[in-house]
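Q: predicted model and sequence below, questions to follow.
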Amino acid sequence: MTNPVLTIVVPCYNEEEVLPETVFQLSGVLDSLIEEQLISSSSTMLLVDDGSKDATWPLIEQFHSVNPFVTGLKLARNAGHQRALLAGLMKARSYADCVVSIDADLQDDVDAIREFVVRYREGYDIVYGIRQSRSTDTWFKRATAQGFYKLMTRMGVNIHYNHADFRLMSKRTLDELDKFQEVNLFLRGMVPLLGFRSTKVYYDRKERFAGESKYPLKKMLAFAFDGITSFSVTPIRFVTAMGFVLSALSIVAGIYAIIGKLLGSTVTGWTSLVLSVWLIGGVQLLALGLIGEYVGKIYKEVKRRPLYIIEKEAISDSTQLAQSHHQHLTKSAPSSGS
């Protein structure tokens, strides 16, 4: 087996504080893997600047000029973590045999990448990085994260417990992922749908090396809700079931009121009336909001706007040569039917 070309894709948003250490550690990983002859010497890292407002892109250009491992993409605007990650994956698949995605904050263990590559060489197309535990999280974050994974599983979404976006994917899995034309991206749910041979590597998650988290509680909740509504219609079915239950209760209440009227034991109760109005009104607004969320997703899908726009690239000549050579081989390869 020839040594595969590995690309490490790193989405970056306002990461000027941690980026020098990220490049240093990932360069060490690539150096070590090349020395062990586990990967090709043409392997690189691809830093994707997701419309940062700080010096992230100038730093990427600076590292690119002095470090042969470093390549970069700059998106024209802040497209969001999932789209920036997808931009890097789609770019890397044109010249890499396998791609590892990892966040720039160094919370994921970079040493686990070696095990990813070993598993890839054993024949696995997808290798998931799984956290051993959440001992470093606060009680609130641990409880909400575990609740999210359990909720997604109960709703029928195939998602790996304690897995974020730290994974290895082979070129053929990325080629298939490119066929997913979804605007509402939730890669943690999309990748398992590919169905290729996969395995897991467990690691201990670290504290953020520097800078601030780009996922405060508000963004985390929005991300979780987006994942749920992108992969399951269970919330809509729940609203339907709740409508049936309330309808049944209203029929029972109506029968009770008629019987009370006939028996002459009716009692005027403003409290129960007001509570009923507020309850039904609240449920209706909840249902409309949930339906509106799904309609909004359909609206985004049908517009077919590009997921991201690449403004600049910092790609070495050797990488571009490998890319053009790879594309030439792909075009000249005989079809399976010939």
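A: Yep, it's here. Residues are numbered from 1 along each chain as shown.

Q: for the rest of this, base every contact and every neighbour count on C-alpha atoms.
A: OK.

Q: following element in sequence after the helix or strand harbouring residue 152, please.
A: For residue 152, the host element (DSSP states H and E) is helix 139-154. Next in sequence after helix 139-154, counting helices and strands by DSSP H and E, comes strand 163-170.

Q: what lies in contact with that next one?
A: With CA atoms under 8 Å, 6 or more residues apart in numbering as the test, strand 163-170 has contacts from 97-103, 108, 116-117, 120, 125-131, 187-188.

Q: let's see 7 Å
A: Residues outside strand 163-170 that contact it (CA atoms under 7 Å, 6 or more residues apart in numbering): 97-102, 116, 125-131, 188.

Q: before we move on, what about stretch 60-80?
A: Under CA under 7 Å, 6+ apart, the answer for stretch 60-80 is 27, 44-52, 57, 308-316.

Q: try this one side by side with the last:
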Amino acid sequence: MGDILYIVVPCYNEEEVLPETARRLKEKMEHLIAAGRISEESRVLFVNDGSRDKTWSMIEGLHRADRRFSGVNLTRNRGHQNALLAGLMTAKDRADMVISMDADLQDDIDAVDAMVEQYYAGCDIVYGVRSSREKDTFFKRFTAEGFYRVMNFLGAETVFNHADYRLMSKRALEGLAQFKEVNLFLRGIVPMIGYTTGTVEYERGERFAGESKYPLKKMLSFAMEGITSLSTKPIRYITVLGFLVFVVSILMLIYSIVRWANGETVIGWASVICSVWAIGGLILLALGVIGEYIGKIYLETKERPRFLIKEVLDQHEGD
């Protein structure tokens, strides 16, 4: 008999896709159990992130009909990363390995087999990585790949073309539990854990139903959250920029003195105005970036809970 696997699926207003997601995940579970790769005690754990539709009542119905389905109901909407963490921490004490994935069926469920194989080969963390973005529009491909490159350039180390589709062993989850950040960016935190890692490439499909929870505006906010939560490089870059502007100003001062000594009048109110606006813009930019970090410090010092669980549905033999 294999180890216990939990598949954690955060859900926010997923009533349109949930029945199909449950059906496919159940088929995958039964296949792996029949092959002896995972235990009969393995579960699919849906996490309801304060959905406003029938998502939680559907999860309750799935649990009543089949104990293979478990559920976690948060007290209110806490966002994808917090909901995912709630599921991971709930599964940590129940499973030997946990796979996280989204409910929209864009992640290839068949990649689960390869992840489990790498787990048995000694990997504590296995990343699901997109093999290509040929199906994406040029704009989507450009912005998505730019997202990863900018994140890495600014110090938030992530796995290229990896979202939140990954396998983690129990000890990797125990390592994750030691990270106490209130501002969560799991794509950057998980690589910090260490241990042996592996990757599985898969072809990402179209969303089965419903609307994307990550439009461009939210992706930009998500990127800012990740950068300011994991790296101080933006502040360092501002320091370097400030130093360069200072050097340029000294050079301009020397140039002006030399021209004045030669009896040449410097007429250039336009350049002065441009300089004032440029310096003013840099100052506001610097204050904004520093403000982001101060805001993060403010939230961290409060030590508010990252999530609160209202109810857990998880039935096992003998319960």
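A: Nice, I can see it. Since the model is a prediction, treat every value here as computed from it, not as a measurement.

Q: coming back round to it: so which of the contacts of strand 163-170 of the first structure is the closest to residue 13 of the first structure?
A: Residue 13 of the first structure lies nearest to residue 102 out of the contacts of strand 163-170 of the first structure, by CA to CA, at 13.1 Å.

Q: please identify the nearest residue in space to that closest one, excluding sequence neighbours.
A: Spatially, and ignoring its direct neighbours in sequence, residue 102 of the first structure is nearest to residue 166 (4.9 Å; CA to CA, 6 or more residues apart in numbering).

Q: quick one: map that neighbour onto the second structure.
A: Matched to the second structure by TM-score structural alignment, residue 166 of the first structure sits across from residue 165.

Q: who's in contact with the counterpart of residue 131 of the first structure in the second structure?
A: Matched across to the second structure, residue 131 of the first structure falls on residue 130, judged by TM-score structural alignment. The contact partners of residue 130 of the second structure, taken as CA under 7 Å, 6+ apart, are 161, 162, 201, 202, 203, 204.

Q: for residue 130 of the second structure, give its distance to residue 232 of the second structure.
A: 28 Å (CA to CA, to the nearest Å).

Q: got it, and residue 195 of the second structure?
A: According to CA to CA, residue 195 of the second structure and residue 232 of the second structure sit 25 Å apart.

Q: and for residue 35 of the second structure?
A: Distance, residue 35 of the second structure to residue 232 of the second structure, using CA to CA: 47 Å.

Q: compare those two (neighbour count), which wins?
A: Applying other CA atoms under 10 Å to residue 35 of the second structure and residue 232 shows that residue 232 carries more neighbours, namely 15 against 11.

Q: how many neighbours does residue 125 of the first structure have?
A: Neighbour count for residue 125 of the first structure, taken as other CA under 10 Å: 21.

Q: residues contacting it?
A: Contacts of residue 125 of the first structure (CA under 7 Å, 6+ apart): 169, 170, 173, 196, 197, 198.

Q: so which of the contacts of stretch 60-80 of the first structure sit within helices?
A: With helices taken from DSSP state H, the overlap with the contacts of stretch 60-80 of the first structure comprises 27, 57.

Q: strands along the stretch 201-319 of the second structure, start to end?
A: 309-313 (DSSP state E, counting those that start in this stretch).

Q: residues touching the nearest residue to residue 6 of the first structure once chain neighbours are set aside, list them.
A: Distances taken as CA to CA, 6+ apart place residue 43 nearest to residue 6 of the first structure, at 4.7 Å, with adjacent residues excluded. By CA under 7 Å, 6+ apart, the contact list for residue 43 of the first structure reads 5, 6, 7.
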